[in-house]
Structure formats: C-alpha cells, structure tokens
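> the following comprises the amino acid sequence and a computationally predicted model.
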Amino acid sequence: MPFPSRPPQIDPAGAAPARVVRPSALSDEEIAAWETLHRSRPELASPYFHPTFTRLVAEARAAHARDDVRVALLPSHESASGGTGTAFFPFQRGRWGRATPPGGRLCDFHGVVAPDSFRRNAIDVLRGSGLRSYAFHMLPPGQRTFAQATRTRGDASPGTGVRVNLEGGFDAFLRRREALGSKRHKKVFQFHRRMRRERSEVTFTWHDPDPQAWERLLAWKRAQYAATGFCDVLAAPWVSDLLARCRDARPADESTAKKSRERGAEGFRGVFCTLRAGGEVVAAHLALRSGPRLHAWFPAYDPSARSLSPGNVLMMELLRHAADRGVTAVDLGRDDEAYKADYATDHFPLLSGLAETPGRATQVAAAARRVRDLLKSHPAGAPARAAAAWVRPLRERLSLR
C-alpha cells in the first residue's frame, strides 16, 4: 500500500518520481535488484544494507503496533554506459515528516542503496519520499546523497568506524595487528589458557540454538545498561523481537543458500555465538552476517567471570571461526568502546547529522536549535546544560517507541 499521504514533491531538475512502499510490498524483482546492489558495491556490503534487515525491522515494529518502516524506490539518472537503475532508500517515519534509519539507533550503518549512476540530491530524495528531514548517526563512506547536503548536529561530531580485516585468514589478521604494534592477542590467548585451567573444558559455538543462552545474553545486556547508565534499548518490546528475528534469519531455501555461498553471495543471517567454560555460558554475542561481511552487534558476558576476560576470549574465537567460514571483514561500529582498539585494523569516517528540506517548519526548528545550542554553550548556561542532561535519557527512550 503506497505511502505517504501527501504527494511526493520533486525538484525542478526533472527527476523521476519515487514510489514509497512497505518492505513487504517489494516485488521479487525489486528485492533481487536491491540484493544485486548490495553484493556488487563494497561500500554497501554491511548486512544493514541488505533488504532482509529492513524487512525484519518492519515486521518487528508492526507486530507491536508500529507500522512505520517504508522503502522509497528512486529511479536513477542514466549512467554513462547507458544503463539505468533503481535506488532504494529505507527509512522509519516519525511525526511531522521526520525520519530515521530503520530501527533508529539499532541500525549502525544506513543511507541509500544505489547504483553508481545515482546523482539525486538529499532534498530531492526527501521530498520524493514524502519527508521533511532524515536524522542519521553512522553514515558510512560512499553515501554521497546525505554527506554532501546536510547540517551536522551541534551535539554530535564526526566519528570513526572500526573494522577487522580478515583477508587471508586469522593468522594474517594477527600479523596485521603485530605490524600495528599490538600484542593484545597474546594476552587474550593467556586468558583462554587460564580459563581452561580453572574451568576445565572451554567451548565456542558459532551459532547456538540454546534458548537459555539467549536469555542470559539479554539479562547480561540489561544489567550492563543499568550499571553504565546507558539507555536500555531492550526495554522496548519490539527491540527484543527484532533481535530474535535477526538471530533466526536464514535463507528460505538452503539449497539456494549453498549455491550462493559457492559464489560468495550468501544472504542475510544472524549469528549467535557463545563461549562456555566448565559447561556454563560465560559470554555471548549476536552478530549479523551478509556474505563475507560480519557486523558485531550485541555482545555481553557474565560479570562474575570478569577476571577471566570472557568477552575478549569470545571475540578472538569469533574472529577465528569467522575467518574459517569465509568472512573477510568484521565491522565493530563506532570506536566508542576501548576494547575495539584491541582488534581494529582499519578505520573510516562516520558522519552524524540531519538532512532537511527547506521551508518554514525547517526554519523554525533550526532557530529553536540555535537558541538551545547558545544556551548550552554560554558561560551562564549551566541550568540549560543540566536540563539537557536530564532530558537526554527521556529523549532516547522516546526514540525507541
């Protein structure tokens, strides 16, 4: 069923109109075209750019009365070689024409899935999608549409993404880390040996079907949020639903999946890894995979086993097993946690900002933001800063509704 209610507004340059639909309304041909773009362009290799992730977010939110995930299909301009193509812009629509990536802050990488010939600007994309603004928090390289015509938020600065290069296998990764001057892996191996001495058997499971292990991951993660003061994203029922859907995601036809693996085009799937010591789960990690790219997503460990560093032992085993299964790169998201520096081999910029269409509503909102930023930065603005700090957790919780 088409969406939105108001007709798309197209810029005067003659760009073709967009078609905005629910993910479930995409045809097999359109999904195949999306998957082809995902496979063929390295900057779109993240599982977040796979159509299955958008579909799963839509299903999870719709199951909890949040039918707000859409995909805009935007015809591309003709390429120099004479070919044309369609770009796909997945988004989650909020009030008053505002939008975020599907799943909001849970979608680490986001933007437009487009052929190289795509040249439509941000304002055209937003108007064609029936939107007034699009807020992003981890826009990766290659996203020209929003990177070129955006206002960087006053409360956010460009960040850095980190990646583990597994080209050539696990041993090649260790050599890269040593070339960077790191010997952290040797310390992790020591923890692994110590765990074997103290807990007897230590086992790693690449994809664990144990429901009790899954419940432990969720409980540990919620305890971690409470201890650190971060917003508990799992308090929103649709988030737990989404994680479970991603965990269980598999290609529908395993024979087709086998052929896809042989040509390096394996589809979207969840990977729920666990580490057991003495028969007890001490660490778990939900990751997302699409072809040769893996994204580390939800890790947690048993706080009572902290002295054995189970989270690091699990991460090292995850990298070892991922390399054995044809994964050539593991994304760790933004470099906002110290442990990521122990594994990263590559760094790249991530942008945070807001793309908006011109108009009176946008001008009013921009003026309000300028006043807010002025109050927060003024030497006498301590009350405003305190109020902003108090409101931030509420704003984060509301963003997960």
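Nice, I can see it.

> C-alpha from now on. contacts and neighbour counts both.
Noted.

> burial of the residue nearest to Leu131 when sequence neighbours are not counted, as a residue count?
By the measure of Cα to Cα, 6 or more residues apart in numbering, the closest residue to Leu131 outside its immediate chain neighbours is Gly97, 4.5 Å from it. Neighbourhood size, Gly97 [other Cα atoms under 10 Å]: 15.

> against Pro47, how distant is the residue nearest the centre of the chain?
When the chain is reduced to its mean C-alpha position, the nearest residue by Cα atoms, centre = their mean turns out to be Asp108, at 2.3 Å. In this structure, Asp108 and Pro47 are 10 Å apart, going by Cα to Cα, to the nearest Å.

> got any residues that touch both of the two?
Listed as contacting both Asp108 and Pro47 by Cα atoms under 8 Å, 6 or more residues apart in numbering is no residue at all.

> show me where this protein has helices.
With helices called from DSSP state H, the chain shows them at 28-40, 51-62, 122-128, 144-147, 170-179, 184-199, 211-228, 237-248, 254-262, 310-324, 360-377, 382-399.

> let's have the ones you listed in TSV, adding distance to Ala15.
Putting the helices of the chain into TSV (distance: least, Cα to Cα, whole Å) gives the following:
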stretch	distance to Ala15
helix 28-40	20
helix 51-62	24
helix 122-128	8
helix 144-147	14
helix 170-179	46
helix 184-199	52
helix 211-228	46
helix 237-248	35
helix 254-262	35
helix 310-324	43
helix 360-377	23
helix 382-399	32
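
> got another, please set it beside the one above:
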Amino acid sequence: MTANVVSVVRPQELVESQLSAWRDFQGADERLANPFLAPEFTLAVGRARSNARVAVIESGGTLAGFFPYERGALGVGRAMGSGLADCQAVVHSPDLRPEAQDLTAGCGLAALEFDHLLAYQVPLVAYHVVTEASPIVDLAAGFERYIAGHASLDRQTRRSKRVAERELGPLSFELDVRDKAALRLLIEWKSAQYRRTGRFDRFAKRSIMQIVEEMMESQADGCTGTLSMLYAGGVPVAGHFGLRSKTVLCSWFPAFDARYSRYRPGLLLFRSLIESSASIGIGHIDLGKGQEPYKQELKNGDIAVAEGWVERPVPAALLRRVQRAPRRLLLDFVLSRPALYVRTMG
C-alpha cells in the first residue's frame, strides 16, 4: 500500500490547481457537496483566524485530499470552523483511504477533535465517541411530495399566513437578498435571540462577524452566501442566512423580529425557504444537528454526524484527555441512562 504524505499550509497558500482539485473531489461525491466543505469557506476562516490550516494529502505522488482544521494550544487541532461549521470531513478522491493517526501526525498535532464529522468516513469511525442524527429536509422528490408528508405543517403555515396577512398585510419572500443592511438587521435579531435564551452571542466575536460578512459576498458555485427575507406588508419580519452549493443549502442563522412572534414568522419563513430551494434544484437542506422543536417539525430525513477525537501517544494528548474528562464523564453518564437522556435532550 502506498503511504499517504501530508503537508500543511495556511489556506491562503493554496494555489489554484489545488483549489480546483478540491472542488473536483467534492463534485465526485455528492456526500461532500456541503458548502461548509468548500474551499471558499476555509479561505474565509483563514482570513479571520490565524490558526487555520489545511492538510494537503498526496498518495503515490498525486494530490489526493484535503483536511481543513484549526490548530490550538498544546498541539490540539479542531476541524475547520469550530463552533461555527455544521459539517466536517476529509475532502478526498474516491481512491484515497485517509488514515486517522497518519493524518494527525502529518498535521503535527497531539490530538485532533471533531464535532460535526460526516460519520460515513470509515477510517475515522474508530474514533467516534458519539454519533448523532443531523436533521435534513430532503427535497429529492420535490416540494409537493415533501409538503404532502407534512400535512400538519402545511395547515399551520396556511393558518398563520391568513392571520398575518389580515393583520399585517401581504406576505412576500425573497430567496437571495443582496443587501448588507438586511444582513445587519438579521444579525440584530439573532443577537437578541441569543440574549433572550441566555446563550453566548456568537456575533460578539469579531472573527465570526468577518466570516459571515465575507460569506455574504461569496458567489462561488460550491459556496454561495444566501440571505433570505420574509416581509409582511413590505416590512421585514424574519430572515435566514446560510450557505448553499448547487444541491445543498445549510441552515445557519435563522431569526425573526420578536414583535411578530405570535404569527410564527420563523415557520412561515422556512416554508417559503423550502419551497424556493426546491425550485432551484436544492436536493436537501441541512438543518444542523440538534433537537430544537422546529428542526424536528421540518425534517424528513437525517445525516449521521460524529463527535470524537484522535489522540497520538504523546504527553500533550494525555494532558488534553485530562482536561476533557469531566465533560466526557458527564456525557457517558447521560447516555448510559436513557430516561435522563430523553429529559435532557427534550
């Protein structure tokens, strides 16, 4: 067997032939079509985060794959877009079998952590700690087939639409809004939502703001920033910013004006988003892993994603294991008790 050779570069050091090969690898495997796996996302993260790196994998002297990641303290690496990206993977040619230990060593890492890794990538299965079902809206059979399977959702949205139009004015929806002011409005709504729910405001981090603003400008086939807005009587009431490839739309930042919450603007937005996405050939919408009620309401399928880590037999990896132990023990405790897991996950 030919050994794989790993070299490490900063994202901005990738040359056009490498970027082209990266896109070709994605195009050869529909499972890699997620826009978070596109080089454009990695390049944006690289411009915002100085610790971004890309492992370039060669096999038999031929370019064979890429793994974007971020290098942290103690030589611990995390898959690219940690805390931000909903999909992680080694993007590679069909013939490559990436070895987890060799990849980690080639990156010069003591440990490599992931939390949204595509679970089908066999060489990393041994390092999965948890595998979860990440909900999707499967549109392969078209919107009419999808909505026929969601009769309750259809009734709810029709009812909410009638009430909203009677009290607020006609509803309208735009799939792709090229307006920075609209993006700022959406971010204001999302930040307010984070505060209301006691969650950390991700937009308080300058690097995340920079990545989102850059993605808003991206028009690449494999990674197009897409801002969608719902209006009532000409007034914006809900919005969504995500990334899309030719066949996959990633739900990233949905939000609405809380003053209109009684009309369920988020649900109205997603119905329009789903219908419009189907009309332009999107095969599925990735809602991101999580048990939020709206995701369970919208979904009609799942993609398996994994959380775990690869460790090398070096002192820094042992120290990282000690740091990770309390969280790991808590996770094992919950997962070993099904009734507690159900209550915790809602």
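Perfect, I can see it now. These figures come from a predicted structure and were not determined experimentally.

> care to give me the TM-score?
For these two chains in superposition, a TM-score of 0.90 is obtained (TM-score structural alignment, normalised by the length of the second structure); 333 aligned residues with a Cα RMSD of 2.2 Å.

> can you check which of the helices of the first structure gets nearest to Val112 of the first structure?
With Cα to Cα as the measure, helix 144-147 is the member of these nearest Val112 of the first structure (7.5 Å).

> if we can go back for a sec, mind listing what the residue nearest to the centre of the first structure touches?
Taking Cα under 8 Å, 6+ apart as the criterion, Asp108 of the first structure is in contact with 48, 137-138, 333.

> over in the second structure, see which of the residues you listed survive.
Checking the contacts of Asp108 of the first structure against the second structure (both residues aligned by TM-score structural alignment, their matches' Cα atoms under 8 Å), the contacts still present are 48, 138, 333.

> of these, closest to Asp124 of the first structure?
For those, the residue nearest Asp124 of the first structure by Cα to Cα is Met138; the value is 21.2 Å.

> pretty sure the closest one sits against Gly111.
No - between Met138 of the first structure and Gly111 no contact is recorded; they are 9.1 Å apart, counting by Cα atoms under 8 Å.

> now the common contact residues for those two.
If you check Met138 of the first structure and Gly111 against Cα under 8 Å, 6+ apart, no residue is contacted by both.

> picking up where we left off before, the residue nearest to Leu131 of the first structure -> the second structure?
Taking TM-score structural alignment, Gly97 of the first structure has Gly75 as its aligned residue in the second structure.

> ok, its match touching Ala316?
Yes - taking Cα under 8 Å as the definition, Gly75 of the second structure is a contact partner of Ala316 at 7.1 Å.

> overlap in contacts, those two.
Both Gly75 of the second structure and Ala316 are in contact with Ala110, where contact means Cα under 8 Å, 6+ apart.

> from Leu126 of the first structure, how far out is Gly14 of the first structure?
When distances are taken as Cα to Cα, Gly14 of the first structure and Leu126 of the first structure turn out to be 15 Å apart.

> and if you look at Asp324 of the first structure?
Relative to Leu126 of the first structure, Asp324 of the first structure is positioned 42 Å away (Cα to Cα).

> of those two, who's got more company?
When neighbours are counted by other Cα under 10 Å, Leu126 comes out ahead of the other of Asp324 of the first structure and Leu126, with 25 against 13.

> that older thread, can you turn the buried part of the contacts of Asp108 of the first structure into a ChimeraX selection?
Here the buried members of the contacts of Asp108 of the first structure are turned into a ChimeraX selection, burial being counted by 16 or more other Cα atoms under 10 Å:
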select :48,137,138,333
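
> quick one: the aligned partner of Arg162 of the second structure in the first structure from Cys273 of the first structure, how far?
Correspondence of Arg162 of the second structure to the first structure, assessed by TM-score structural alignment: Arg193. In this structure, Arg193 of the first structure and Cys273 of the first structure are 20 Å apart, going by Cα to Cα.

> neighbour count for these two, which is higher?
Cys273 (23 against 16).

> what residue in the second structure is paired with that one?
Using TM-score structural alignment as the criterion, the counterpart of Cys273 of the first structure in the second structure is Ser228.

> which one is the counterpart of Gly281 of the second structure in the first structure nearest to, not counting chain neighbours?
Taking TM-score structural alignment as the criterion, the aligned counterpart of Gly281 of the second structure in the first structure is Gly326. Sequence neighbours aside, Pro292 is the residue nearest to Gly326 of the first structure in space, at 6.0 Å (criterion: Cα to Cα, 6+ apart).
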